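Chemist: Sequence plus the predicted model coming up.
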Amino acid sequence: MYLADRSTPHGTTEAPDRLRGTVRAVSPTVLALGTVSLITDVSSEMVTAVLPLYLVMGLGLSPLGFGVLDGVQNGVSALVQLTGGHLADRVRNHKLVAGIGYGLSALCKPLLLVGHLGALGAALALDRTGKGLRTAPRDALISLSAPPDRQGRAFGVHRAMDTTGALLGPVLAFLILGVAAGGYDAVFAVSACVAALGVLVLVLFVPGGKRAPDRADGTPGLPAREAGTDRAGSEATKGRTAPGATKDRAAPEKTDLRAAFGLLRTRRLRVLFGCAVLLGLTTVSDAFLYLLVQRRTGVDEQLFPLLPLGTATVFLLLALPMGRLADRVGRRAVFLAGHAGLLLAYGLLLWAPTTPALPYLVLVLHGAFYAATDGVLPAAVAAVVPERLRASGIALVGTGQALARFCCSLAFGAAWAAWGDGPALAAAAAGLACCAVACGVALRPTPTPGVPR
């Protein structure tokens, strides 16, 4: 487990980690949110693991119908992110909005037991709505709970715990299917109970209210209103000001939609947003990538369900090291390196399909891609977005990236149907290479004091 650092007196320096043999602190808030995500992912991945078979074999839904349903629910999740991020900043209570999102995902699980396609569609829509609502406030809580030089580490710890749940969920689902008489209903019932447990952990162990999250050294945060105005207040006390000047200076700024979208006027965020969207437009979805691995390498169909577990295992092992590396060498560099690894995976699938080790190499590169991008991007966004709009900024970039990837999935599917899997993958690889070069130029670090790269 990750233990809290002891405070270091001013003017002293800490020994290097490799000499101490310990891991530096992460905030208790990050650990609590990681636990909530772990439990919630166990619940959601239990359903995800059996849902395709349940819909197609149990309810008679066509594969095309399932693809449309999956695409729509992912699109809903991406769009709702903006609502969740803006609402969290507007009410200044990230835990409340995140809790509503987790609660929606837990409440919809019993609808899966109805056994009707309409109820199932409603349950999936509510689940994706809950995911969209909670993502930005949760990531904002993580960023506000860590100092600027440890943002990557904090997100790495959270993503590692989150991925642990993604690994455990399918395993638990298949164990239940093997021993329970109720089959799918038993999986859905256990999933509902696990989701409720995640909400309970959030309520009990994640700091909330209108108080800022605790800092990584264990120091309690200021109340939200004070946290947003402590700098103005301290400046006002340096000299005499006219009556009312301190009050005007300390007044909280607006957090409406205009202010949220106005973040794009900031060059650093605009560049991050543009690069996330551009690279998302050339990022083939996981489902298509696994199908490509199976078709081009001859992986046995019975082993196909294990391919996502390979990606998740590598993601779990590399999430924290990649986060620490991003804090050390620059988040933009690690983010681009992750896409370079994905491009290498595309190239291997195109030009080395007969290599026996190819499936393993592709899964390692795919997992490393997620480890280098999934938590690193919000950490980079957090460094250039003010605290009062932290959730809105993260949601803005996350929504743009998700919608771009959704468009890529549609275009890649159409290209596969028209040209075949090889030409479609070659087009995606060429697009990703061009976009990566363009983003590498746009994301060149600038020597801005006090702003992590």
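Modeler: Arrived safely.
Chemist: From here on, just use CA atoms for contacts and neighbour counts.
Modeler: Fine.
Chemist: What is the neighbour count of G121?
Modeler: G121 has 16 neighbours, counted by other C-alpha atoms under 10 Å.
Chemist: in which helix or strand would I find it?
Modeler: When secondary structure is defined by DSSP states H and E, G121 falls within helix 117-144.
Chemist: any idea which helix or strand comes after that helix?
Modeler: For helix 117-144, the following helix or strand on the C-terminal side (DSSP H and E) is helix 151-179.
Chemist: buried ones in the helix or strand that comes right after that next one?
Modeler: Counting by DSSP H and E, the next helix or strand C-terminal to helix 151-179 is helix 184-205. Within helix 184-205, the residues that qualify as buried are 184-192, 194-202, counting by 16 or more other C-alpha atoms under 10 Å.
Chemist: for stretch 105-114, same thing?
Modeler: Applying a neighbour-count criterion of 16+ other C-alpha under 10 Å, the buried positions in stretch 105-114 are S105, A106, L107, C108, K109, P110, L111, L112, L113.
Chemist: Check stretch 294-311 too.
Modeler: Judged by neighbour count using 16+ other C-alpha under 10 Å, the buried positions of stretch 294-311 are Q294, R296, T297, L307, P308, L309, G310, T311.
Chemist: ok, so of those residues, who is nearest R159?
Modeler: The nearest member of the buried residues of stretch 294-311 to R159, counting by C-alpha to C-alpha, is T311 at 13.3 Å.
Chemist: What segments of the stretch 201-350 of the chain are helices?
Modeler: Counting by DSSP state H, counting those that start in this stretch, residue ranges of the helices within the stretch 201-350 of the chain are 224-236, 245-250, 257-261, 267-280, 286-297, 307-329, 331-351.
Chemist: Next one for the comparison:
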Amino acid sequence: MWSVNIMFNIVVLGIVSFLTDVSSEMVYPLIPIFLTVTLGASPAIVGVIEGIAESIASLLKVFSGYWGDKTKKKKELAIAGYGSSFLGKVVLIFAGSWGGVLISRVIDRLGKGIRTAPRDALIAESSKAEARGHAFGLHRAMDTFGAALGVVIAYFLLIGNINNFERIFLFSMIPAFLGVLALFFVRQPRELSAAKKKLSLSWSALDTRLKAFLILAFIFNLGNSSNQFLLLRASKLGASAPFVILLYLAYNITYGILSYPMGRLSDRIGRRRILVAGYFIYALVYLGFALVTHINTLWSLFIVYGFYIAFTEGVEKALLADIAPSHLRGTVIGLHATLVGLALLPASLFAGFLWDFLGASAPFYFGAGMGLVSAVGLFVILKE
């Protein structure tokens, strides 16, 4: 069982993510509609914006993870990152073109790049090895229920003001600011004050499974374009902005409900089984998005997509914390996030151009194929 101090840290970090995701998800599902309907951008422009924003931000993740390990100032880095995301919301309010949205997204994702690895390292260091899936699952659940609440708030703010996106962008700043304040209550785990070890990230010195997993994560994410394309797919099938928000809410509720039990289950039966199942679910969902012709079918697709995220996101981080050298956890978590993010630029660009030149189903067929290949690869590389 966890001590009171350990539980306090994990819960506070969960509250921070809860508030931040209330803010982020008030905005996120509206961005593709705002870009394509209000600003007249094409799906390819959506891909360019998301690919550039995610990839530039991801370059910071390995450096912020390394810097947190080196300086033992993970909390301070997390505060800077969450503060940057707040600033991104401010810029979005004044965005009058797709270039303004790009600047906003880059600032917001830079914040994510700065905070992600140090925050996840704090979670790993605040939990025992045998309960790491439990800790990350709880954090992901709180994060995702915040996302669900953000989607609900956006939905009600849209009623009667279908095109008043700026008002929602303005209200999103409030929980973002509160999330930054909550982070000041996090306590530095004892491990952070332990004797310093020489930091040297040598690829040859890493666990073989870890190296294989990092490579596979990069390959998988070449086919895993931004979630904006799922939302855009719904919009192009005739779903209104409020309906798209409700679909996104269904996804977040599923994700939130399952994240904690999947994390705990991975502690009991191993990370491999959960992750392989998650990758297979991803392949099936993307195949469904390629074939869908009616908006009512989207309900089941978005709900099952929540299964994929719940099976993989927190469990992947627990796996990384398990097999990374203890003094380089932040660095390895950041390296993984950087590789994933670097894949997002070509993935989102490719998805956008596939959509423009071969049709709306093309990027989802490609994603389904990559998901199936990656599920088989994951089964092999994590075999004991």
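Modeler: The structure has been received and is ready for your questions. Everything numeric here is computed off the predicted structure, so don't read it as measured data.
Chemist: that older thread, just so I know, which of the helices of the stretch 201-350 of structure 1 lies nearest G118 of structure 1?
Modeler: Judging the helices of the stretch 201-350 of structure 1 by C-alpha to C-alpha, what sits closest to G118 of structure 1 is helix 286-297, at 24.4 Å.
Chemist: Check which helices and strands the closest one sits against.
Modeler: In terms of contacts (3 or more C-alpha pairs under 8 Å, 6 or more residues apart in numbering; DSSP states H and E), helix 286-297 of structure 1 is packed against helix 331-351, helix 358-373.
Chemist: any chance of those helices in a markdown table, plus distance to T399 of structure 1 and mean neighbour count?
Modeler: What follows is those, written out as a markdown table (distance: least, C-alpha to C-alpha, whole Å; neighbours: other C-alpha atoms under 10 Å):
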| stretch | distance to T399 of structure 1 | mean neighbour count |
| --- | --- | --- |
| helix 331-351 | 17 | 21 |
| helix 358-373 | 15 | 24 |
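Chemist: which stretch among those comes nearest L87 of structure 1?
Modeler: helix 358-373 (25.4 Å).
Chemist: start and end residues in structure 2 for whichever helix or strand comes after the closest one, please.
Modeler: Reading on from helix 358-373 of structure 1 to the C-terminus, the next helix or strand found by DSSP H and E is helix 376-382. Under the alignment (TM-score structural alignment), helix 376-382 of structure 1 falls on residues 315-321 in structure 2.
Chemist: That stretch against structure 1, how far on average?
Modeler: Average distance, stretch 315-321 of structure 2 versus aligned residues of structure 1 after superposition (mean C-alpha distance after the TM-score superposition for structure 1): 0.5 Å.
Chemist: Could you save the helices and strands packed on helix 286-297 of structure 1 as a markdown table and add columns showing distance to L117 of structure 1?
Modeler: A markdown table is the format used below for those (distance: least, C-alpha to C-alpha, whole Å):
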| stretch | distance to L117 of structure 1 |
| --- | --- |
| helix 331-351 | 36 |
| helix 358-373 | 33 |
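Chemist: Can you get me a residue count around the aligned partner of F145 of structure 2 in structure 1?
Modeler: Structural correspondence for F145 of structure 2 with respect to structure 1 (TM-score structural alignment): T164. Under the neighbour criterion other C-alpha under 10 Å, T164 of structure 1 is assigned a count of 23.
Chemist: mind listing what T164 of structure 1 touches?
Modeler: Residues in contact with T164 of structure 1, defined by C-alpha atoms under 8 Å, 6 or more residues apart in numbering, are L38, L316.
Chemist: Show the contacting residues for V27 of structure 2.
Modeler: A154, I168, F169, S172 are the contacts of V27 of structure 2 under C-alpha under 8 Å, 6+ apart.
Chemist: of these, closest to V106 of structure 2?
Modeler: With C-alpha to C-alpha as the yardstick, the closest approach to V106 of structure 2 among these comes from F169, at 16.0 Å.
Chemist: for the alignment partner in structure 1 of that closest one, what are its contacts?
Modeler: For F169 of structure 2, the equivalent position in structure 1 is taken to be F188, counting by TM-score structural alignment. Under the criterion of C-alpha under 8 Å, 6+ apart, the contact list for F188 of structure 1 reads M46, V47, K109, P110, L112, L113.
Chemist: Kindly report the same for E301 of structure 1.
Modeler: Applying C-alpha under 8 Å, 6+ apart, one finds that E301 of structure 1 lies in contact with Q294.
Chemist: returning to that earlier point: mind listing residues that contact the match of helix 376-382 of structure 1?
Modeler: Counting contacts by C-alpha under 8 Å, 6+ apart, the residues outside stretch 315-321 of structure 2 that touch it are 120-121, 124, 132-133, 136-137, 210, 262-263, 266, 271, 274-275, 329, 332-333.
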